[in-house]
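Student: test case, fold it:
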Amino acid sequence: MAGSSRHRVAVLALDQVQPMELGMPFQTFGMHERRYEVILCGRTAGPVETISGWPVVTPHGLDQVVTADTVIVPAYGGFQQDTPPDATDDVADALREAHARGARIATICTGAFALATTGLLDGKRATTHWLFTDELARRHPRIEVDPGVLYVDTGSLITSAGVASGIDLCLHLLRRDCGAATATAVARGIVAAPHRDGGQAQYVTHPAAPPDRSELSATLEWALHRLDAPLTVADLAAHAAVSERTFARTFTAQLGVSPIRWLTAARISRARELLETTDASVDHIGRACGLGTPANFRHHFRQATGTTPTDYRRTFSAR
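Tutor: Below you'll find the model as predicted:
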């Protein structure tokens, strides 16, 4: 994202495109127009039928997909046929060519089926809406399909689950490009959760026992204002006024992650913001976010981001 030129995001609308997923990249990246140019593409310029029955008009064709920096393929209904009409050779060829030129390709929901036809996902983890993960695995047995996560990032290929996880995907890409502070500001603007870990569960199989979601949300908010404290599951359960065992079971059922994993992710997210927006020392930030010793902070930070706190600050603080 360095330099003055804007990063071009091509959103590829295939036959029977889902309107909600189609709009997500424009809503998220479009709020940061200084860095991104978002364009709408189809197989050719012209009308594309949506799954709702009305068309959208794409100003660009596949030639603009090939030259984009990021290509996003939203959900589309045509994947349900064994030979989807829009996952034909021209689309697969364009996605392969874009990827070979260095573009990253991301999919929302059933958009993964179009990417799967390229062969680029073979041997890699991927996901899609949980209703269709079995079908994706059946058609493309070389892909390691993970049905239980919100999104999978393999570097240049990113796949996400259904509907709202498309917002998580876009915010994740913003975070990769521009840092946590920018992604959080955009999330606040669209009234979305600033950060949902890609490893969270797609859905809850069984209704959770009390406390209800409002009580759990109050405890999460309470914890976010005390990340510098040595919080435990017992502390969280006490605030929710339930037993530790009930709280842990309810928490995992509703959020798809354990309380400790959620706390660690929240602390890392806060640390990223402080590294970007303050001049506080790395050691001070580690303590302020409840990550303990400098060694412990570096360990958890590298595990979550793939880099050190110092290198992260060097990359993002000037932005």
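
Student: going by C-alpha atoms from here, please, whenever you check contacts or count neighbours.
Tutor: Fine.

Student: which parts of this protein are helices?
Tutor: Counting by DSSP state H, residue ranges of the helices within the chain are 19-29, 62-66, 89-100, 111-116, 133-139, 165-178, 180-189, 213-224, 233-240, 244-255, 259-277, 282-288, 294-305, 309-316.

Student: does the first one pack against any helices or strands, and if so which?
Tutor: Which is helix 19-29. Applying 3 or more C-alpha pairs under 8 Å, 6 or more residues apart in numbering; DSSP states H and E, one finds that helix 19-29 contacts strand 36-41, helix 165-178.

Student: repeat that for the shortest one.
Tutor: With contacts defined as 3+ C-alpha pairs under 8 Å, 6+ apart, the secondary structure elements packing on helix 62-66 are strand 7-12, strand 36-41, helix 89-100.

Student: let's see that with 10 Å instead.
Tutor: Packing partners of helix 62-66 (3 or more C-alpha pairs under 10 Å, 6 or more residues apart in numbering; DSSP states H and E): strand 7-12, strand 36-41, strand 70-73, helix 89-100.

Student: redo the helices and strands packed on helix 19-29 as CSV? Include mean neighbour count and distance to Ala288.
Tutor: Below are the helices and strands packed on helix 19-29 laid out as CSV (neighbours: other C-alpha atoms under 10 Å; distance: least, C-alpha to C-alpha, whole Å):
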stretch, mean neighbour count, distance to Ala288
strand 36-41, 21, 33
helix 165-178, 22, 22
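
Student: Leu171 versus Glu21, what's the distance?
Tutor: 14 Å (C-alpha to C-alpha, to the nearest Å).

Student: follow-up on the earlier one: deepest of the helices of the chain, which one?
Tutor: Mean neighbour count (mean count of other C-alpha atoms under 10 Å) peaks for helix 111-116 among the helices of the chain, with a mean of 25.

Student: now the helices and strands packed on helix 62-66 in a markdown table, with distance to Leu255?
Tutor: Formatted as a markdown table, these follow (distance: least, C-alpha to C-alpha, whole Å):
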| stretch | distance to Leu255 |
| --- | --- |
| strand 7-12 | 30 |
| strand 36-41 | 31 |
| strand 70-73 | 26 |
| helix 89-100 | 34 |
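
Student: who touches both of Glu21 and Leu171?
Tutor: Jointly contacting Glu21 and Leu171 under the rule C-alpha atoms under 10 Å, 6 or more residues apart in numbering are Ser165.

Student: coming back round to it: for Val233, find the nearest of the helices and strands packed on helix 19-29.
Tutor: With C-alpha to C-alpha as the measure, helix 165-178 is the member of the helices and strands packed on helix 19-29 nearest Val233 (26.1 Å).

Student: now do the closest one against helix 294-305, angle only.
Tutor: 120 degrees (axes from the mean of the first three to the mean of the last three C-alpha atoms, to 10 degrees).

Student: elements contacting helix 165-178?
Tutor: When contacts are defined as 3+ C-alpha pairs under 10 Å, 6+ apart, helix 165-178 packs onto helix 19-29, strand 104-108, strand 151-153, strand 157-160, helix 180-189, helix 309-316.

Student: structure for this one too, so we can compare:
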Amino acid sequence: MNTDFVNSQAIQELLDRASGADAEGGDTRLKAITRDLLEAIMTVIVKYDVDESEFWNAIGFFQKGVGEFGLIVPGVGLEHFMDLVMDARDTEAGLTGGTPRTIEGPLYVEGAPLVEGDVDLSTDPDDTDTLYMTGEVKGPDGEAVTNAILHVWHANSKGFYSHFDPTGAQTPFNNRRRIKLGTDGRYAFHSKMPSGYSVPPQGATERLMHALGRHGNRPAHVHFFIEAPGYRTLTTQINFGDDPFAKDDFAFGTREGLLPVPNRQGSSAVIAFDFYLQRAHAARDEAFSSRVRTNA
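Tutor: The predicted model follows:
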């Protein structure tokens, strides 16, 4: 069947009714987006001759996999795509420089303890090496960013995050802190070395990745939010440059400039890494996105 079928009067009228385009009231922008999304899905169904069983199998996949949407979205590149879109919009607006943004991922938890000084992130014992990370938070001219708060979170040596650990072994906020920085913008923390991990076995994400001929592995990494008065909030993460999946991250979180190689000596590994923020041009630049996040 030719995709011109979607342009037929009957289908176009269906799209208008389904999206509310021919109805009064409602959100005009949402109507337009809904209509275009539905039309794109209908076009794919016709283009690839999707039959009834394939259609309902796809619906069933998403129904059963709803708990893994936070993994599926980065796994199919959509979260990274949003980073690329925001980069392109910045370029168009003449906003350049700063530490690259990259995906947040689905495992941030609000309300981590707010601490100062040389911080130990790890509450729980973990039979692994110790990671030491230090650096500065700077502005676009190299100035120290004052009164910044650095949110940091990462997995344990088994690849599990507190609050999401299927073994139930971790205490709340293990390997999670908000660090209040001083006037010099310097930070320092240490923790038990995180490990890379794979998506849940036999879960929706793994089944999708295997069906696409892909793996579901992430390299060892550490997540960050950085917020400071007068600067744009930064969402980023570092991937360990010596991890075998450093440049083959299933979630597309790897970006140039975010691949430090830890200096490993004995049972310690040290990373020195400076963050550079852009200046805020509007109040919304200092805020986080409205993404739904876990609140403990």
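
Student: list the TM-score for the superposed pair.
Tutor: Here the TM-score for the pair of chains, by TM-score structural alignment, normalised by the length of structure 2, is 0.22; 103 aligned residues with a C-alpha RMSD of 5.8 Å.

Student: that older thread, identify whichever of the helices of structure 1 lies nearest to Val152 of structure 1.
Tutor: When the helices of structure 1 are compared by C-alpha to C-alpha, helix 165-178 sits nearest Val152 of structure 1, at 8.9 Å.

Student: what's the angle from the closest one to strand 7-12?
Tutor: Going by the same axes, to 10 degrees, helix 165-178 of structure 1 is angled at 160 degrees with respect to strand 7-12.

Student: need the three-state assignment for Leu37 of structure 2.
Tutor: At Leu37 of structure 2 the chain is in helix, as set by DSSP: H, G, I helix; E, B strand; the rest coil.

Student: okay, it and Thr43 of structure 2: tell me how far apart.
Tutor: 10 Å.

Student: more crowded one of the two?
Tutor: Between Leu37 of structure 2 and Thr43, Thr43 has the larger neighbour count (other C-alpha atoms under 10 Å), namely 18 against 14.

Student: need the next SSE after the helix or strand where that one lies, C-terminal direction.
Tutor: Using DSSP states H and E, Thr43 of structure 2 sits within helix 28-47. Where DSSP H and E defines the elements, the next helix or strand beyond helix 28-47 of structure 2 is helix 52-64.

Student: which helices and strands does that next one pack with?
Tutor: On a contact count with 3+ C-alpha pairs under 10 Å, 6+ apart, helix 52-64 of structure 2 meets helix 28-47, helix 204-211.

Student: got the angle for the first one vs helix 52-64?
Tutor: Helix 28-47 of structure 2 and helix 52-64 meet at an angle of 140 degrees, taking the same axes, to 10 degrees as the criterion.

Student: could you do the shortest one as well?
Tutor: Helix 204-211 of structure 2 runs at 140 degrees relative to helix 52-64, counting by the same axes, to 10 degrees.

Student: flag every buried residue along helix 204-211 of structure 2.
Tutor: The neighbour-count check on helix 204-211 of structure 2 (16 or more other C-alpha atoms under 10 Å) flags 204-209 as buried.

Student: tabulate those residues (CSV), appending distance to Val115 of structure 2.
Tutor: Listed next are the buried residues of helix 204-211 of structure 2 as CSV, based on distance: C-alpha to C-alpha, whole Å:
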residue, distance to Val115 of structure 2
Ala204, 37
Thr205, 35
Glu206, 37
Arg207, 40
Leu208, 40
Met209, 39
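
Student: any idea how far Thr130 of structure 2 lies from Lys64 of structure 2?
Tutor: Distance from Thr130 of structure 2 to Lys64 of structure 2, counting by C-alpha to C-alpha: 38 Å.

Student: pick out whichever of those two has more residues nearby.
Tutor: More crowded of Thr130 of structure 2 and Lys64, by other C-alpha under 10 Å: Thr130, with 19 against 11.

Student: close enough to count as contact, that one and Asn263?
Tutor: No: the criterion here is C-alpha atoms under 10 Å, and Thr130 of structure 2 misses it with Asn263 at 11.5 Å.

Student: okay, and the common contacts of the two?
Tutor: Common neighbours of Thr130 of structure 2 and Asn263 (criterion: C-alpha under 10 Å, 6+ apart): 269-270.

Student: ok, which of the helices and strands packed on helix 62-66 of structure 1 comes nearest Tyr151 of structure 1?
Tutor: In terms of C-alpha to C-alpha, the element of the helices and strands packed on helix 62-66 of structure 1 nearest to Tyr151 of structure 1 is strand 70-73, at 13.5 Å.

Student: what's that closest one packed up against?
Tutor: Partner elements for strand 70-73 of structure 1 (3+ C-alpha pairs under 10 Å, 6+ apart): strand 7-12, helix 19-29, strand 36-41, helix 62-66, helix 89-100, strand 104-108, helix 111-116, strand 157-160.

Student: including distance to Ile285 of structure 1, could those go into TSV?
Tutor: TSV is the format used below for those (distance: least, C-alpha to C-alpha, whole Å):
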stretch	distance to Ile285 of structure 1
strand 7-12	31
helix 19-29	29
strand 36-41	30
helix 62-66	41
helix 89-100	38
strand 104-108	32
helix 111-116	39
strand 157-160	30
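
Student: which elements pack onto the helix holding Thr43 of structure 2?
Tutor: helix 9-19, helix 52-64.

Student: winner for burial among these?
Tutor: For the helices and strands packed on helix 28-47 of structure 2, the highest mean count by mean count of other C-alpha under 10 Å goes to helix 9-19, at a mean of 15.

Student: tilt between it and helix 28-47?
Tutor: Inter-element angle recorded for helix 9-19 of structure 2 and helix 28-47: 140 degrees (by the same axes, to 10 degrees).

Student: from Glu37 of structure 1, how far off is the closest residue to Glu144 of structure 1 other than its chain neighbours?
Tutor: Distance criterion C-alpha to C-alpha, 6 or more residues apart in numbering; nearest residue to Glu144 of structure 1, sequence neighbours excluded, is Arg125 at 4.5 Å. Taking C-alpha to C-alpha as the measure, Arg125 of structure 1 falls 29 Å from Glu37 of structure 1.

Student: cool, Ala218 of structure 1 as well?
Tutor: 38 Å.

Student: ok, Val66 of structure 1 next?
Tutor: Per C-alpha to C-alpha, Val66 of structure 1 is found 15 Å from Glu37 of structure 1.

Student: please apply the same query to Ala288 of structure 1.
Tutor: According to C-alpha to C-alpha, Ala288 of structure 1 and Glu37 of structure 1 sit 37 Å apart.

Student: and for Ala137 of structure 1?
Tutor: 34 Å.

Student: can you check Leu22 of structure 1 too?
Tutor: 15 Å.
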